[in-house]
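Enquirer: Below are the sequence and a predicted model for it; my questions follow.
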Amino acid sequence: MSEDNSKKEFSHIDQNGRVKMVDVSKKEISERTARAAGEIKMKPETLKKIKKGNLKKGAVIETARIAGITGAKKTSDLIPMCHPLLLSSIKVDFDLDFKDKIIITAEVKNSGQTGVEMEALTAVNLAALTIYDMAKAVEKSMEINNIRLIYKAGGKSGIYERAE
């Protein structure tokens, strides 16, 4: 049985069926934090080259960190209904203590009227894509996996913590 969507109220569609950005002007300003994580899997030899800095394109991890930070800042340019936000903190970190993958985490903070989950998720994605771009000459079979929100705080919905 299909639902009649004409009677539903959608947050991103107005009464005439046109796409709109959600109005957050009446929402309370609160401290907001989001953390996301993901991984890029690769052959152990590729990871060794990244760790040693033996790739022709240069400093893979630091370039990926910059890409993640830039991605978080540019999220509203990439995802149509995301609000442009003034971010107060962006951290992108890498766990290289595995034999065949790099775990990427990003934490984004602001004080505002809407959350920063999309910014944290975008940071992880862009960092992973940058690692892929910089190491693809060595290995094209790398996989970007398991990108997810792991924590968020602030706003009306409060705290969310993923059971890992």
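Expert: Thanks, I have it. Numbers count the residues shown, from 1 in each chain.

Enquirer: Going by C-alpha atoms from here, please, whenever you check contacts or count neighbours.
Expert: Will do.

Enquirer: Please report the distance of the residue positioned nearest the centre of the chain from Ser157.
Expert: Taking Cα atoms, centre = their mean, the centroid of the chain lies closest to Leu121, which sits 1.6 Å from it. Leu121 sits 18 Å away from Ser157, going by Cα to Cα, to the nearest Å.

Enquirer: before we move on, back to that, which stretch of helix or strand covers the residue nearest to the centre of the chain?
Expert: helix 117-135 (DSSP states H and E).

Enquirer: this is the other structure I want to compare:
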Amino acid sequence: MPGPEESSAQLSHVDAGGHVRMVDVSEKAETLREATARARVRLQPQTLALIERNQIAKGNVLEVARIAAIMAAKATPQLIPLCHPLPLTHVGVSFELQREQGLILIETSARTTYKTGVEVEALTAATVAALTIYDMCKAVDHTITLEQAYVARKSGGQHGLVEFSPESEAPTP
């Protein structure tokens, strides 16, 4: 196991003494930063049909999930310790229904012009959208699973463009 000195070189949220800290971004330049995250929800095809026909008792599942995702992105600093509050300029949410596979594919995007990235905000949005779908449909489907939450793309900052797909298993700069 690495000592405190080794950890601080690798983990930006750990100081030289091994103590947790919020990263100081004061000296970083503000740049346009964007991130896209994806998650998917697997459910019974008949549950998906109920969602499409807006027949889930709790309401319009996808629209409630969209609002929950946007709210979650904005609330990320209250949910994730040491996460910087960001002036988000955009949060987008889309859904793709794959009827035969019983899947809802969720894609979220977040954008800011700031000193640190928006990957966590995009990922929080995607996972909260998935959780909302689960919550709204759990009474009619006890087999729902949340799958493959990941950051698919990020741009801005010192690393530039990075894309990832679970099929590739490695980010591509």
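Expert: Good, I have the coordinates. Everything numeric here is computed off the predicted structure, so don't read it as measured data.

Enquirer: hmm, back to that, give me the packing partners of the helix holding Leu121 of the first structure, helices and strands only.
Expert: Packed against helix 117-135 of the first structure by the contact rule (3 or more Cα pairs under 8 Å, 6 or more residues apart in numbering; DSSP states H and E) you find strand 30-41, helix 60-73, helix 75-78, strand 101-112, strand 143-153.

Enquirer: For these, give me CSV that also has mean neighbour count and distance to Ala127 of the first structure.
Expert: Output for those, formatted as CSV (neighbours: other Cα atoms under 10 Å; distance: least, Cα to Cα, whole Å):
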stretch, mean neighbour count, distance to Ala127 of the first structure
strand 30-41, 22, 10
helix 60-73, 22, 4
helix 75-78, 15, 13
strand 101-112, 23, 8
strand 143-153, 18, 10
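
Enquirer: Would you mind giving these as CSV with distance to Ser89 of the first structure added?
Expert: Shown next, in CSV, are those (distance: least, Cα to Cα, whole Å):
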stretch, distance to Ser89 of the first structure
strand 30-41, 9
helix 60-73, 9
helix 75-78, 14
strand 101-112, 5
strand 143-153, 14
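
Enquirer: How about whichever residue in the second structure pairs up with Glu117 of the first structure, nearest residue that isn't a chain neighbour?
Expert: Using TM-score structural alignment as the criterion, Glu117 of the first structure maps onto Glu119 of the second structure. Nearest residue to Glu119 of the second structure, sequence neighbours excluded (Cα to Cα, 6 or more residues apart in numbering): Ala35, at 5.2 Å.

Enquirer: any idea how far stretch 102-110 of the first structure is from the chain center?
Expert: 7 Å (Cα atoms, centre = their mean, to the nearest Å).

Enquirer: That concludes my questions; thank you for your assistance.
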